[in-house]
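Participant: missing the sequence, but the structure's below:
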């Protein structure tokens, strides 16, 4: 079974474009009612904010792709079982009602403002074109298929390497399942200005031959380089994620043989620092991602729940398990003030995307799950770590309380 829990931006951006919703604020150069032609007319509505020059660029890119390029792009994403994430969902302002939003208190968190901030300087044409071409997901898939901790291109940032490596070792030894085969590495947005690496991803996504792939890769690299807001690939939007990946039991030859991985993007580390969570946030996120690997080993992704409720369950469980590890004396044994930072980390990455298959839980729910994990560790035997399946049994019993409605009830108006 493969499952990649990550923060992917392509599909949500494309869905937003299909609705004609602008991403960064920019005056529309395609007025309502204007006639729009060319290949881009089929994927970007006439009322969008894509400029005439932007349409010309997009037309030239689409002309180089196979006729079924969108299906190929989406298939590449679907094959790895990429799920939505809070950071990705912040960009999607279209929320419907699978889990009734009226049941929950769910307000914007600092993450919302941070994503708006990092997008504010990005040219709208660049963002739309790169999103449609799948480039916003290229660093993630490069790490999955080609990343290695021994490769300098995937080395952890120097400022975080010590903390992440040490925490990773503690987490591997803490749990009662096999975790020693996981590879810890980073992904960097600068790969989007490397023609060779971009060529490799174009071939993976679209199956182009070498010459065509190089030509398209050069054009995409040129877009990234020409937009100051993208900072030569260093804008956090390219790597605003951390994820756990396992191909355990996979029969797809494309994935067979890929090592279990935990990948940190520069973007998520930048975000944690900007949110004031630099001291503890990376440790909390690593604990959460290692909890996903525990779920892989214990087959805990299987449940009777479906859709957003199923993902919410596994994500809240990872919050709880990660916080249990952070608190326990045989884990990180964090001090009380640091534990407050742990719960705040999970609160700040909660989301209100109730219909998304990647719904992780509201800020309140994620904070509650984290607090529960802390409480279990604090009230248990400090010399013994609960077996992961026993901790899961405890979590399953408390889950209904963690996701219970917390919205104020409006009294019914009596009939006149």
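Facilitator: Thanks, I have the structure now. Keep in mind that this is a model prediction, so the values were computed, not measured.
Participant: CA only for contacts and neighbour counts going forward, please
Facilitator: Noted.
Participant: how close does residue 9 get to residue 379?
Facilitator: 40 Å (C-alpha to C-alpha, to the nearest Å).
Participant: Neighbour count: these two, which is higher?
Facilitator: residue 9 (25 against 9; other C-alpha atoms under 10 Å).
Participant: The more buried one and residue 24, how far apart?
Facilitator: Computed as C-alpha to C-alpha, the residue 9 to residue 24 distance reads 15 Å.
Participant: Show me which residues of stretch 282-299 are buried.
Facilitator: Neighbour-count burial for stretch 282-299 flags 282-298 (criterion: 16 or more other C-alpha atoms under 10 Å).
Participant: Comparison target, given below:
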């Protein structure tokens, strides 16, 4: 979880973010190899100057602490098939401008996801919009959270939406920035770089966020799911409906955490351990909903195939503040969530979030062993 503060006009907004997108470290070498051949003093350099956004990456929720006293004890972990799938996707049309401006486009896309209050769609041309509306209604009923969370899609096409760019760019460049000039430069980059408009990795977010009262009542709890993550997993052979459902269920687990002040058996000061606990619990919540008789009703075999790839997003960054747990730990957490759902299968009883949390905490020491 990250706490992000940014300045928009004279309003300072506290943002609490749980980002569940893949850590970017595994593509840095490939991107930097291209960037090294590109002059940083090119005609687009003004786009990256005088950025007013202030990113504070301190952690301050779920009993997180300011100082790292010790890292999570390393356990069995290795690179995964998901890493390879993403690297293959990036290599399809990575160009020099893509390498240089990917990070900026990623930041802009993040803020566009928060600012956009237009009717949302999911997948290219809204292919999965009806599915997602159905899943959102199911989550609201299952967890008794009606009209509480705004679920949004993230798309590469946002960079061709001038009105959305015009609304978003002041968050990054300040209220006095020449927005017309910035939009013109983005348009020029779009024309020359196929990567920044076409590659799924440019829209590759999946996160839950809470911004109380900033976008108005009912707009503070947000989940964003990008087209990119789903398309890469679909290309790897996972049914898209399970991917959309699984990511939504995981992020909804974080929204449940936002609503509570739960504790976890973690050592004071161990930020990676605390982050891992909340991420593994979100996996536990996701599997509980996806396999419950009154949830998404998937059988374990179908869900396991999704988890097998999705939990490859698990990482080996044992000392990283954003450590999500290893792929093996994430799969174990999900399987135990499934078993919890099956234990009440005959009656179809839905446990309260508090009861599911208590069940997870009891299992956590075994999961991380």
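Facilitator: Everything's here; your move. Because the structure is predicted, anything quoted here is derived from the model rather than measured.
Participant: Let me see the TM-score of these two.
Facilitator: The TM-score (TM-score structural alignment, normalised by the length of structure 2) is 0.81; 340 aligned residues with a C-alpha RMSD of 3.1 Å.
Participant: Residue 364 of structure 1 pairs with which position in structure 2?
Facilitator: By TM-score structural alignment, residue 364 of structure 1 lines up with residue 328 in structure 2.
Participant: which residues sit in contact with its match?
Facilitator: Shown in contact with residue 328 of structure 2 (C-alpha atoms under 8 Å, 6 or more residues apart in numbering): 76, 77, 311.
Participant: For ChimeraX, what selects the buried ones among those?
Facilitator: The buried residues among the contacts of residue 328 of structure 2 can be selected in ChimeraX (16+ other C-alpha under 10 Å) with this line:
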select :77,311
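Participant: Strands of the stretch 151-300 of structure 2, residue ranges please.
Facilitator: 206-210, 221-226 (DSSP state E, counting those that start in this stretch).
Participant: So for residue 362 of structure 2, which of those sits nearest?
Facilitator: Between residue 362 of structure 2 and the strands of the stretch 151-300 of structure 2, the tightest spacing by C-alpha to C-alpha is seen for strand 206-210, at 24.8 Å.
Participant: What angle do strand 221-226 and the closest one make with each other?
Facilitator: Note on geometry: by axes from the mean of the first three to the mean of the last three C-alpha atoms, to 10 degrees, strand 206-210 of structure 2 and strand 221-226 are set 160 degrees apart in direction.
Participant: follow-up on the earlier one: return the subset of the contacts of residue 328 of structure 2 lying in strands.
Facilitator: Nothing among those maps onto strands, per DSSP state E.
Participant: Let me know the closest of the contacts of residue 328 of structure 2 to residue 209 of structure 2.
Facilitator: Looking across those and measuring by C-alpha to C-alpha, the closest to residue 209 of structure 2 is residue 311, at 20.6 Å.
Participant: Please name the nearest non-neighbouring residue to the aligned partner of residue 161 of structure 2 in structure 1.
Facilitator: The alignment partner of residue 161 of structure 2 in structure 1, by TM-score structural alignment, is residue 194. Spatial nearest neighbour of residue 194 of structure 1, chain neighbours left out: residue 221 (7.0 Å); criterion: C-alpha to C-alpha, 6 or more residues apart in numbering.
Participant: And the closest residue to residue 9 of structure 1 other than its chain neighbours, how close does it get to residue 238 of structure 1?
Facilitator: Distances taken as C-alpha to C-alpha, 6+ apart place residue 88 nearest to residue 9 of structure 1, at 5.4 Å, with adjacent residues excluded. Look at residue 88 of structure 1 and residue 238 of structure 1: by C-alpha to C-alpha, they are 11 Å apart.
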